[in-house]
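A.B. asks: Could you look at this predicted model? Sequence included:
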Amino acid sequence: MRVLDGRDEKNLHFKWSPEVKSVIRIEPGEILEVLVPDSSTMQIKKESKLADLGRIDNSKFDAAVGAIEILGAKKGDTLEVTIVDIIPDAWGWTAIMKDFGLLKNRFQESLVIWNISGSIASSSSDFLKGVRIPVRPFLGVIGTAPEKGTYGMIPPQRFGGNMDNKMNGVGSRIMLPVNIDGGMLSISDPHASQGDGEICGTAIETSARVRLMVKIIRKKHELDPIVYSKSGESESMMCAMGIDSDLHSAAVKAAENMIHHLSLAGYKPEEAYILCSVAGDLRISEIVDEPNFVVSMCLPTIFLRQNLH
């Protein structure tokens, strides 16, 4: 198995752009191991203190490992990215930062360092002492190159990016558009755990060893990203995402995305609309990565009448 080391800055990029060059080429079906730094790009250390937050270079947040070129992927295809495994580091961090988060600037800046052991994360200090958080690792950032233009790393986009969707965990399959030949996949921002919305702006941020596999689907992905996942759920789910700068518009896009894919599975549009209402869950997956937000329409995959692909 080949390894891509994201701790080496030559394997990182700090903008989404079709100009980002590949740092590795992989065959469809090949399993690649990626060493992914935390969202601060190794600026926050296990021994960091609150005062260190003021010395962080914000331009380095969410630097992505890549681009990973998928041999044979052509513009108009779809990538199916399977997260084979995520092994988080033995520690992580969460912070309240200035000018960031749903309730920005209402609370004092804070930093908690977590010890991660097996399936539990616990605070290493008196801050949240005694609280035990179940470890459910996932990738906050996963995306492909845009067709044109240059985008920052923080806001999510239709090509993916910083979606901060906790469904993107081990075993999940994420559908992303191929906007340029090769797809140019990139990943970053591993989380040991996070709630829907990530309201303070950070999750349990950690570095991780990630294994992934990519397939090429010879069909255009028309709408926003889709994920098939059982991450933290009792049953397998399909979550159709909607990404927009307006939360209501993001919800509309998520619902339209799900109805579109249910229609491909054999449902009439009206059937799909009602099914989403009686059996689906509309979730705010991410509400802090301004100016864009992520809403997910999630439905148990048991309702799919046929394989969508």
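C.D. replies: Everything's here; your move. Numbers count the residues shown, from 1 in each chain.
A.B. asks: C-alpha only now, for contacts and for neighbours.
C.D. replies: Noted.
A.B. asks: where's V214 relative to T78, distance?
C.D. replies: As defined by C-alpha to C-alpha, to the nearest Å, V214 lies at a distance of 10 Å from T78.
A.B. asks: Could you find the closest non-adjacent residue to M153?
C.D. replies: K15 (5.7 Å; C-alpha to C-alpha, 6 or more residues apart in numbering).
A.B. asks: Let me fix that, I meant to ask about S119.
C.D. replies: Nearest non-adjacent residue to S119 (C-alpha to C-alpha, 6+ apart): V135, at 4.8 Å.
A.B. asks: Equivalent analysis for R283, please.
C.D. replies: Using C-alpha to C-alpha, 6+ apart, the nearest residue to R283 is S296, at 5.1 Å.
A.B. asks: so that neighbour, which of the three states?
C.D. replies: Look at S296: counting by DSSP: H, G, I helix; E, B strand; the rest coil, its state is strand.
A.B. asks: doesn't L282 make contact with it?
C.D. replies: Yes: if you go by C-alpha atoms under 8 Å, S296 and L282 touch, sitting 5.8 Å apart.
A.B. asks: Could you check which of those two is surrounded by more residues?
C.D. replies: Using other C-alpha atoms under 10 Å, the more surrounded residue of S296 and L282 is S296, with 32 against 18.
A.B. asks: how much space between that one and V34?
C.D. replies: Counting by C-alpha to C-alpha - S296 and V34 are separated by 27 Å.
A.B. asks: G66 and K219: what is the separation?
C.D. replies: For G66, the distance to K219 equals 24 Å [C-alpha to C-alpha].
A.B. asks: ok so, going back, any common contacting residues for S296 and L282?
C.D. replies: Taking C-alpha atoms under 8 Å, 6 or more residues apart in numbering as the contact rule, S296 and L282 both touch A251.
A.B. asks: Report all helices and strands that whichever strand or helix holds V34 contacts.
C.D. replies: Element membership for V34, per DSSP states H and E: strand 31-36. Counting contacts by 3 or more C-alpha pairs under 8 Å, 6 or more residues apart in numbering; DSSP states H and E, strand 31-36 is packed against strand 2-5, strand 185-191, strand 208-217.
A.B. asks: will you turn those into CSV that also has distance to S236?
C.D. replies: Shown next, in CSV, are the helices and strands packed on strand 31-36 (distance: least, C-alpha to C-alpha, whole Å):
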stretch, distance to S236
strand 2-5, 30
strand 185-191, 21
strand 208-217, 19
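A.B. asks: A further structure is provided below for comparison with the first:
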Amino acid sequence: MIRRQGPSPLYYEASPGNRPTLWVEPGEVFEVVTQMNRGPDISVVPYHLLEDWSEYHSYQVERANPSSGAIWVHGAEPGMVIEVVIENMELAPVGYVAFSGNNTMFPSAPLTDEKLGAARVVRIHDNQVIWDAGLTIPARPMIGMMAVAPTHEAQSTVRVGHWGGNMDVQEVGPGARVRLVVNVPGALLHIGDVHALQGDGEISGTGIETSALVRLRVELMPRPAEMIWPRIVTPDYIFTVGADRPAESAFRVAVSELIRWLHADYGLEPREAVLLLSQVLEARATQVVNPTITYVAGVRQEILRGLV
């Protein structure tokens, strides 16, 4: 029988002080039920979505990006890396997108007044987001917040750092492997903030916020000496994650991490890695609305297979 972490208790910080709520073995398949972020007033919800909204959404959510418990991984110790393998995600049938109206990203546009805020509640069906009667968009399920506990401090699940956190990277979905450096015994894995879809930048402040049943397993590996920030491996790419402000600082972190990875695992001298990345690097800001901006830097696997 597959063990499951329910949507409670909710943690709003990734913290070494959080009580573990599920204990798993390396390689064991388990499930996490995530909680949707607190959404717009019920007056915004279309009548035909009210029943699903009442089932999958809760106005009791206190803050953004709650984690469904904290998962203890047996055998995980500082000096190791956990690799979180996302096997499957079953989305709830309803979600929402919201914009507060006071977004300082656009000071020259008329979008800095709370009275101009907007929200939309949408149906999610057959891996499609039903935007309205005329527009259906393919869903791309992702886990926005994935973190381990930092060594000493508690970090808000809104923040991003070397522990992971609210990275909001679209590639963190089914088929991806997310690698995080272990800071405390058991790692204390935190999962939350599922999106059915999200554009680069997440410029309204949300993706299609929803909940999901997520099937995962965790593997253990030694920590590479050069690894500090999260890494993501997909069938088509490898990515490094960096976060900072301004955006160019986040970009610098992500690319520096990628150069070190290419040197350690693929034998490229750093100067040769720079020459290659100048031609084939793929990088972007996946969100610009959190306290720090998330950048990913990646290379296609087909390029890496050609390295001798």
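C.D. replies: Noted; the coordinates are in hand. Predicted model, so just to flag it, every value in this text is computed and none were measured.
A.B. asks: Compare G66 and K219 of the first structure and say which is more crowded by neighbours.
C.D. replies: More neighbours surround G66 than the other of G66 of the first structure and K219, with 26 against 14 (other C-alpha under 10 Å).
A.B. asks: so what corresponds to the more buried one in the second structure?
C.D. replies: Residue pairing (TM-score structural alignment): G66 of the first structure is matched to G69 of the second structure.
A.B. asks: That match contacts G17, doesn't it?
C.D. replies: No: counting by C-alpha under 8 Å, G69 of the second structure sits too far from G17 to count as a contact (12.0 Å).
A.B. asks: Identify, by residue count, the longest helix of the first structure.
C.D. replies: Secondary structure of the first structure per DSSP state H: the longest helix is helix 247-264.
A.B. asks: Same question for the very next helix or strand once past it: list its buried residues.
C.D. replies: Downstream of helix 247-264 of the first structure, the first helix or strand assigned by DSSP H and E is helix 269-279. Within helix 269-279 of the first structure, the residues that count as buried by 16 or more other C-alpha atoms under 10 Å are P269, A272, Y273, L275, C276.
A.B. asks: Which residue is the nearest non-sequential neighbour of the second one?
C.D. replies: The one in question is A272 of the first structure. That would be I259: by C-alpha to C-alpha, 6+ apart, it lies 5.3 Å from A272 of the first structure.
A.B. asks: Please give me every residue in contact with the one you found.
C.D. replies: P269, A272, Y273, C276.
A.B. asks: And these, which is closest to F100 of the first structure?
C.D. replies: Nearest to F100 of the first structure among the contacts of I259 of the first structure, counting by C-alpha to C-alpha, is C276 at 32.6 Å.
A.B. asks: Was I right to think the closest one contacts L299?
C.D. replies: Yes: taking contacts as C-alpha under 8 Å, C276 of the first structure lies within contact range of L299: 7.1 Å.
A.B. asks: The first structure: which residue goes with T112 of the second structure?
C.D. replies: Under TM-score structural alignment, T112 of the second structure pairs with N105 in the first structure.
A.B. asks: and that match, that's in a helix?
C.D. replies: No: counting by three-state DSSP, N105 of the first structure falls outside a helix, being coil.
A.B. asks: Now do the contacts for it.
C.D. replies: Contacts of N105 of the first structure (C-alpha under 8 Å, 6+ apart): K98, D99.
A.B. asks: how does it look with 10 Å?
C.D. replies: I96, M97, K98, D99 (C-alpha atoms under 10 Å, 6 or more residues apart in numbering).
A.B. asks: wait, doesn't the first one sit right on E198?
C.D. replies: This points to I96 of the first structure. No: at 11.2 Å, I96 of the first structure does not count as touching E198 under the criterion of C-alpha atoms under 10 Å.
A.B. asks: For W114 of the first structure, which non-adjacent residue is closest in space?
C.D. replies: Nearest one to W114 of the first structure, counting by C-alpha to C-alpha, 6+ apart, is S123 at 4.5 Å.
A.B. asks: Pull the number of nearby residues for whatever residue of the second structure lines up with the one you found.
C.D. replies: With TM-score structural alignment defining the correspondence, S123 of the first structure maps onto W131 in the second structure. Using other C-alpha under 10 Å, W131 of the second structure is surrounded by 15 other residues.
A.B. asks: Pretty sure W131 of the second structure sits in a strand.
C.D. replies: Yes: W131 of the second structure forms part of a strand when assessed by three-state DSSP.
A.B. asks: Quick check: it vs L116 of the second structure, distance?
C.D. replies: Look at W131 of the second structure and L116 of the second structure: by C-alpha to C-alpha, they are 20 Å apart.
A.B. asks: swap in P26 of the second structure?
C.D. replies: In terms of C-alpha to C-alpha, P26 of the second structure sits 48 Å off from L116 of the second structure.
A.B. asks: which of those two has more neighbours?
C.D. replies: Comparing P26 of the second structure with L116 by other C-alpha under 10 Å, the one with more neighbours is P26, at 16 against 12.
A.B. asks: Who are the contact partners of the corresponding residue of the first structure for that one?
C.D. replies: Under the alignment (TM-score structural alignment), P26 of the second structure pairs with P28 in the first structure. Residues near P28 of the first structure by C-alpha under 10 Å, 6+ apart: E69, I70, L71, G72, A73, L79, E80, V81, M213, V214, K215, I216.
A.B. asks: Closest to F303 of the first structure out of those residues?
C.D. replies: Distances from F303 of the first structure to these, taken as C-alpha to C-alpha, are shortest for E80 (20.5 Å).
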